[in-house]
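Enquirer: sequence and predicted model, in that order:
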Amino acid sequence: MSVTDEQLADAGNRLGDELIRQERTIATAESCTGGWVAKVLTDRAGSSAYVEAGLVTYSNEAKIKLLGVTERSLEEHGAVSEPVVREMVAGALAATGAGVAVAISGVAGPGGGSDDKPVGTVWFAWGTGPDDTVARVECFPGDRDEVRRQAVLYVLQGVTAFLGAA
């Protein structure tokens, strides 16, 4: 699936509108997308009304130091896992004071995949607190850019739907 810049901008604007409507701010904790979610959200003028912070925690060390991800979770499950993205959300909320946070960790490729986590595997989580966090996994087709674009669109749409149901 080819995701366009226009699709990303539209999804980012819809999420921004929902955040404004609810008077919430968002923090992003990104690994494989390298800050792309934060970039899309801040492309819009006035985004400081709803974007609190964006953390790119690419290395395991950054996930531990900046987000409080536990070494145990990383050792037992790997960076691309449900426990880690849930801890990333909790850490982003705690570090920033945002009302909602999103986390992404995946294998964008072209290398790095395995039998249980092939290239294109991306774990997502978003939530407003430990008892209100949703985690999902997807496996996207395509090259590195396509996987990352699909991941950004997926999370923008997912958080918008989550907040709309809140």
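Expert: Looks like it arrived, so ask away.
Enquirer: use CA for all of it now, contacts and neighbours both
Expert: Fine.
Enquirer: and the helices in this structure?
Expert: All helices of the chain, identified by DSSP state H, fall at 5-22, 36-42, 60-67, 71-77, 82-96, 144-165.
Enquirer: using TSV, please lay out those helices together with mean neighbour count and distance to residue 52.
Expert: Output for these, formatted as TSV (neighbours: other CA atoms under 10 Å; distance: least, CA to CA, whole Å):
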stretch	mean neighbour count	distance to residue 52
helix 5-22	18	11
helix 36-42	21	10
helix 60-67	18	15
helix 71-77	13	26
helix 82-96	24	7
helix 144-165	20	15
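Enquirer: second structure for comparison follows:
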Amino acid sequence: MESGIEAELVRVLRDHSHTLSFCESLTAGLACATLANVPGASAVLRGGLVTYATDLKGSLAGVPAEVLAEHGPVSPVTAEHMARGAQRVCGSDWAVALTGVAGPTPQDGHPVGEVYVAVAGPTRTIAVRAPLIRGDRQAIRTAAVTAGLTELRREIEAWEQKEGMVR
């Protein structure tokens, strides 16, 4: 099997008989495709929602209109709702949401490279702001995927510790 965080996540999720989905805005399906590159991903990957347009965050992921109106599409609150929406719609144990600004210009007062990652798991949902990502659109999108997968790994490890599991 391949090495890297993607392969590790597929292995760990498979070991727990857990599934994963994504809700992606700025990455437009890149995170889901990245995980799907791993042989055996079909055992854990349920699918994902690409909610590039703001209105799709509401209609597909179930982000409440009031959240989008108050916080906008680039916020930790929106990311949390996106993750829970993907988890619900795709029927997965875990979900990762990514929202942010890939550029080339700022969006609604948010600088290029601002990214929020949310992870919904079996017991909680968290959102974090990734460190400001520098580079062109592709570099920002790729780094956002890495940030999302890294945060997922952290959350799975925290869940395992809480559940008293040893790997």
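Expert: Yes, it's here. Everything quoted here is computed from the prediction, not taken from an experiment.
Enquirer: re earlier: output the helices of the first structure as a markdown table; include the columns distance to residue 108 of the first structure.
Expert: Formatted as a markdown table, these follow (distance: least, CA to CA, whole Å):
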| stretch | distance to residue 108 of the first structure |
| --- | --- |
| helix 5-22 | 18 |
| helix 36-42 | 13 |
| helix 60-67 | 16 |
| helix 71-77 | 18 |
| helix 82-96 | 16 |
| helix 144-165 | 5 |
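Enquirer: ok, which of these comes nearest residue 50 of the first structure?
Expert: helix 5-22 (6.0 Å; CA to CA).
Enquirer: can you tell me what part of the second structure stretch 55-62 of the first structure aligns to?
Expert: Aligning stretch 55-62 of the first structure against the second structure (TM-score structural alignment) gives residues 49-56.
Enquirer: and that stretch, how far from the chain's centre?
Expert: 13 Å (CA atoms, centre = their mean, to the nearest Å).
Enquirer: for residue 154 of the first structure, see how far away the residue located most distally from the centre of the first structure is.
Expert: In the first structure, counting by CA atoms, centre = their mean, residue 115 sits farthest out from the average C-alpha position, at 23.3 Å. Distance from residue 115 of the first structure to residue 154 of the first structure, counting by CA to CA, to the nearest Å: 23 Å.
Enquirer: which position in the first structure pairs with residue 37 of the second structure?
Expert: Using TM-score structural alignment, the equivalent of residue 37 of the second structure in the first structure is residue 43.
Enquirer: how about residue 145 of the second structure?
Expert: Using TM-score structural alignment, residue 145 of the second structure pairs with residue 152 in the first structure.
Enquirer: would you confirm that its match contacts residue 36?
Expert: Yes: contact criterion CA atoms under 8 Å: residue 152 of the first structure and residue 36 qualify, at 6.9 Å.
Enquirer: thank you kindly, that will do.
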